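**Student:** Let me see the structure of the following:
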Amino acid sequence: MRITVLGSAAGGGFPQWNCNCRNCAGVRSGTVRAKPRTQSSIFIRPDEGEDGVLFNASPDILEQIRARPELQPARSIRDTAIAGVVLMDGQVDHATGLFMLRERGTPLPLWCTDPVAEDLSTGNPILRVLAHYCGVQRQAIPLDGTRFEIAGLSLQALPLSSKPAPYSPRREAPIPGDNIGLLIRDGRSTVFYAPGLGEITPPVFDAMAGADLVLVDGTFWTDDEMPRLGLSAKTARDIGHLPQSGPGGMIEWMGRLPARTRRLLIHINNTNPILDEDSAERATLARAGIEVCEDGLRINT
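**Tutor:** Prediction:
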C-alpha cells in the first residue's frame, strides 16, 4: 500500500498559533531546526488505483490537499481521490475538516463508530450541518473484530484506552468506540494506525507486533510535559496519551516489537522536544529505531 502523511502534528499544529514555547518560538525565529507541521491525518491507497482512504479530516485538510497532488487526480471538472473518510475519534483536530469537504456532488462516504457519530451529531453536530450540503453516507465501524473494506483496503478496528473529545458527555467515562486503532491490510502488508493511544493492552500489543509498520501516538515526550511548562494541569495520561519516555512509555513498548517492524510516531504536540531535530530526545528515538513523521512523508509497504 502507499501511505502519505498529510499532517503529523497534534491539535493546533506546529508552530501553534498562540504558543511561544521553545519549539514554537524557535521554529519561527530559525533558532530550532524543526519542520512546521499541520494537524494529523494520513491518506492510504492500495498498490493499484488512484483512489484511497482519508484517515481523519483535520482542520488543515484544504492545505494538505493542495500540497499533495495525489489527492487531486483531475480526471473531471470536479474530482477527488478520496473514496471515503475514516475517523479514529471525534476530536476537533480529526473531524472538523469534514466541513471543508462539503462541496461534494454526492454524499460523503464516512466510517466512524457509533459513539463518535453520536458526538458528531450532538456536542459538535458536524454530521447534522453537512446534511445541508453534500450529506453523509455514514457506515458504522464494527468493534467486534469484523473486517470491512474500503477502496481495496481491508480494515479491522480495535477499541483503545483514551479519551473522547472534551464536548462529549463521556469525557471522563470513556466507552469502547470513543477511540480506535486500525489494522489496515492490502493483501501484501499490514499497518497498525493509532494516533491517540493512552494504554497498550495485550490485544493492542498483539496487533502492533503482527504489523509490518506501526504508526502511533507521539503526542508527548514526558507524562508531565504540559504541567511542567505551565500550560495545563493535566498530564499526558490524563488526556489519553501514552508518553514516549519513562517506565511503560512508548519507547519501551516499541522496543518489544519484532526487529522487522517499522516504527513511526505521529500526532506530535508542539511542546514535544522530538520536533527539534538536534535534540537529545530525537537522538534517543533514532537509537531506538523509531522515526518521527513529518508532513509529506511517503511510505510504500
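**Student:** all contacts plus neighbour counts: C-alpha atoms, from now on.
**Tutor:** Will do.
**Student:** so how far is residue 292 from residue 107?
**Tutor:** According to CA to CA, to the nearest Å, residue 107 and residue 292 sit 35 Å apart.
**Student:** Give me the more crowded residue out of these two.
**Tutor:** Legend: neighbour count by other CA atoms under 10 Å for residue 107 and residue 292, higher for residue 292 (20 against 16).
**Student:** Tell me, how many residues neighbour residue 129?
**Tutor:** By other CA under 10 Å, neighbour count at residue 129 equals 16.
**Student:** Where does it sit: helix, strand or coil?
**Tutor:** helix (DSSP: H, G, I helix; E, B strand; the rest coil).
**Student:** and if you look at residue 64?
**Tutor:** helix.
**Student:** Test my guess that it contacts residue 6.
**Tutor:** Yes - using CA atoms under 8 Å, residue 64 is in contact with residue 6, at 5.7 Å.
**Student:** Between the two, which contacts overlap?
**Tutor:** Residues within reach of residue 64 and of residue 6 at once, by CA atoms under 8 Å, 6 or more residues apart in numbering, are residue 38.
**Student:** More neighbours: which of the two?
**Tutor:** Ranked by neighbour count (other CA under 10 Å), residue 64 and residue 6 place residue 6 first, with 30 against 21.
**Student:** which stretch of helix or strand covers that one?
**Tutor:** Assessed by DSSP states H and E, residue 6 sits inside strand 2-7.
**Student:** Pull the distance from whatever helix or strand comes next after that strand to the chain's centre.
**Tutor:** Later in the chain than strand 2-7, the nearest helix or strand by DSSP H and E is helix 22-29. Computed by CA atoms, centre = their mean, to the nearest Å, the chain-centroid distance of helix 22-29 equals 23 Å.
**Student:** Show the contacting residues for residue 99.
**Tutor:** Per CA under 8 Å, 6+ apart, neighbours of residue 99: 126, 130.
**Student:** Need the three-state assignment for it.
**Tutor:** For residue 99, the assignment made with three-state DSSP gives helix.
**Student:** Before we compare anything, build this one as well:
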Amino acid sequence: MKVRVLGAGAGGGFPQWNCNCHNCSRLRRGEVKTRSRTQSSIAVSSDNENWVLFNASPDIRTQLEAFPAIHPRHGIRDSGIKAIILIDSQIDHTTGLLMLRESTRPLEIYCSEMVKQDLSTGFPVFKMLEHYCGVNHHATPLDGSAFTIPEIPDLKFHTHSLKSKAPPYSPHRHDPHEGDNIGVIVEQISSGKKLYYAPGLGEIEPHVSEAMRQVDCLLVDGTFWQEDEMGRAGICDKLARDMGHLPQSGPDGMIEVLKNVSRARKFLIHINNTNPILDEDSPERKALTAAGIDVAHDGLEIDL
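**Tutor:** Alright, predicted model coming up:
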C-alpha cells in the first residue's frame, strides 16, 4: 500500500495568509527550520496508479500537480482519482471538490449521511456540482464495518464515527450527530497491512484505541500542542478540545495516548500554524522524536 500526504496543515495551511504568529512570521523571514504546509489531505493506492483521495482541500490543484503518480495517463481527460472519502464536512476538507468539477464523470464520494446533509444544505457543494460533473454518493458505515471500492479491489475500508463537532455553518452545529466526523482503517487485502487515518480526534474512545493497536501506521490529529494554544498565541480563547482536537502535551494528550501503541509507525497530521512542533529545532519537536512520533509534511510518501 502506498500513502501520499498531499497536505499536512490544518485549516488555513502554514503560513496562514493573514497570520503573523510566531511560526508564520519566522517562516516568512526565513528564520526557522520548517516546511510550509497546505491543508490536510492524503491519497492511498495499492498499485500506484488508481488512488483514493481522502478529503479535498482548497489547495487540491497545487497538491495534485505536485504528485505525478496521480496525473492523467489515458486519453485527453483522465485522473488517477477513482474515489473520494470525506472525513467530515469542514470547509478545509471539502472546498476542493469544486476544483474537480471538470471531471468527465460523476465524482464517486464516500461519506456519512450527516456529511452529505451538510454538503447539501449549509454548504451545498453537492447541489453546485449537479451543474457540472455530478456526484455519486455512497454512505459510509459508522460502526467499523468494511466496504470496498470497485476500481481499487485490493483495498478495504473500515469506517467508524468519532466524537467531534459539525462545522460552524452546519444546521446541527450545536446538536452533534454520529457521522459528523469519522476515522478510517485502510486495509490492503493482499498484504494485510493497515493504515489508520483520523485528522480530527477530540476524544480517544475505546474503538479508537482498538483501531490504533491493530494497524501498521497512524496518521492522526496533530492540530495543537497545548490545550490553550490559541490563547497563548493571542488569537482567541477557544480551547483545543472545544474545537474537537486532542492536544499533544499534557497527562492525557496524544503523546501519552501513542505510548500505548507500540507496533505502528506514528505520524501527526492536520497541524495548526500555531503549533511549536512545526519548528524542527524546538523542544516540542524533540519531545515527539523521543516518543517515536513523526510529523507529516506535504509530499511525504509511506510504503506499507
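**Student:** quick one: TM-score?
**Tutor:** The TM-score (TM-score structural alignment, normalised by the length of the first structure) is 0.98; 299 aligned residues with a CA RMSD of 0.9 Å.
**Student:** Which element, helix or strand, includes residue 283 of the first structure?
**Tutor:** Judged by DSSP H and E, residue 283 of the first structure forms part of helix 280-287.
**Student:** counterpart of that helix in the second structure, which residues?
**Tutor:** Under TM-score structural alignment, helix 280-287 of the first structure corresponds to residues 283-290 of the second structure.
**Student:** Pull the number of nearby residues for residue 170 of the first structure.
**Tutor:** So residue 170 of the first structure, with other CA under 10 Å, has 15 neighbours.
**Student:** Looks like it contacts residue 164 (just checking).
**Tutor:** Yes - between residue 170 of the first structure and residue 164 there is a contact under CA under 8 Å: 6.7 Å.
**Student:** returning to what we had before: distance from the strand holding residue 6 of the first structure to the second structure after superposition?
**Tutor:** Strand 2-7 of the first structure differs from its equivalent in the second structure by a mean of 0.2 Å after superposition (mean CA distance after the TM-score superposition for the first structure).
**Student:** neighbouring contacts of that strand?
**Tutor:** By CA under 8 Å, 6+ apart, strand 2-7 of the first structure touches 37-47, 64, 68, 293-301.
**Student:** hmm, which of those residues are the buried ones?
**Tutor:** Neighbour-count burial (16 or more other CA atoms under 10 Å) applied to those gives 37-47, 64, 293-296, 298, 301.
**Student:** how near is residue 143 of the second structure to residue 52 of the second structure?
**Tutor:** According to CA to CA, residue 143 of the second structure stands 21 Å off from residue 52 of the second structure.
**Student:** And these two? Which one has more around it.
**Tutor:** residue 52 (23 against 14).
**Student:** any idea how far the more buried one is from residue 147 of the second structure?
**Tutor:** 13 Å.
**Student:** Hmm, residue 195 of the first structure is touching residue 218, no?
**Tutor:** Yes - under the criterion of CA under 8 Å, residue 195 of the first structure makes contact with residue 218 at 7.4 Å.
**Student:** Overlap in contacts, those two.
**Tutor:** Here residue 195 of the first structure and residue 218 have 266, 267 as joint contacts, going by CA under 8 Å, 6+ apart.
**Student:** Please point out which parts of the strand holding residue 6 of the first structure sit buried.
**Tutor:** Using 16+ other CA under 10 Å as the test for burial, strand 2-7 of the first structure gives 3, 4, 5, 6, 7.
**Student:** and the residue lying closest to the first one once chain neighbours are set aside, what is it in contact with?
**Tutor:** Leaving aside its chain neighbours, residue 3 of the first structure sits nearest to residue 44 (4.5 Å; criterion: CA to CA, 6 or more residues apart in numbering). By CA under 8 Å, 6+ apart, the contact set of residue 44 of the first structure is 1, 2, 3, 4, 52, 53, 54, 55.
**Student:** try 7 Å
**Tutor:** 1, 2, 3, 4, 52, 53, 54 (CA atoms under 7 Å, 6 or more residues apart in numbering).
**Student:** name the element it belongs to?
**Tutor:** Assigned by DSSP H and E, residue 44 of the first structure belongs to strand 41-45.
**Student:** quick one: that strand to the second structure mean distance?
**Tutor:** By mean CA distance after the TM-score superposition for the first structure, the fitted strand 41-45 of the first structure averages 0.3 Å away from its aligned residues in the second structure.
**Student:** What range does that strand cover in the second structure?
**Tutor:** Using TM-score structural alignment, the residues of the second structure aligned to strand 41-45 of the first structure are 41-45.
**Student:** burial of the closest residue to residue 301 of the first structure other than its chain neighbours, as a residue count?
**Tutor:** Closest residue to residue 301 of the first structure apart from its sequence neighbours, by CA to CA, 6+ apart: residue 1 at 5.4 Å. Using other CA under 10 Å, residue 1 of the first structure has 21 neighbouring residues.
**Student:** what's the answer for residue 136 of the second structure, then?
**Tutor:** By other CA under 10 Å, 13 other residues sit near residue 136 of the second structure.
**Student:** what do you get for residue 274 of the second structure?
**Tutor:** 25.
**Student:** repeat for residue 280 of the second structure
**Tutor:** 15.
**Student:** Could you check which residue of the second structure pairs with residue 190 of the first structure?
**Tutor:** Aligning on TM-score structural alignment places residue 190 of the first structure opposite residue 194 in the second structure.
**Student:** and what of residue 162 of the first structure?
**Tutor:** Matched to the second structure by TM-score structural alignment, residue 162 of the first structure sits across from residue 164.
**Student:** thought that match was touching residue 183?
**Tutor:** No - Residue 164 of the second structure is not in contact with residue 183 according to CA atoms under 7 Å; the separation is 11.1 Å.
**Student:** Spit out the contact partners of the counterpart of residue 67 of the first structure in the second structure.
**Tutor:** Matched by TM-score structural alignment, residue 67 of the first structure corresponds to residue 66 in the second structure. Listed by CA under 7 Å, 6+ apart, residue 66 of the second structure has no contact partners.
**Student:** and the longest strand along the second structure, what does it pack onto?
**Tutor:** Secondary structure of the second structure read by DSSP state E shows that its longest strand is strand 152-161. Counting contacts by 3 or more CA pairs under 7 Å, 6 or more residues apart in numbering; DSSP states H and E, strand 152-161 of the second structure packs against strand 143-149, strand 182-188.
**Student:** Report the angle between the first one and strand 152-161.
**Tutor:** With axes from the mean of the first three to the mean of the last three CA atoms, to 10 degrees as the criterion, the two stretches strand 143-149 of the second structure and strand 152-161 enclose an angle of 160 degrees.
**Student:** Understood, closing this out.
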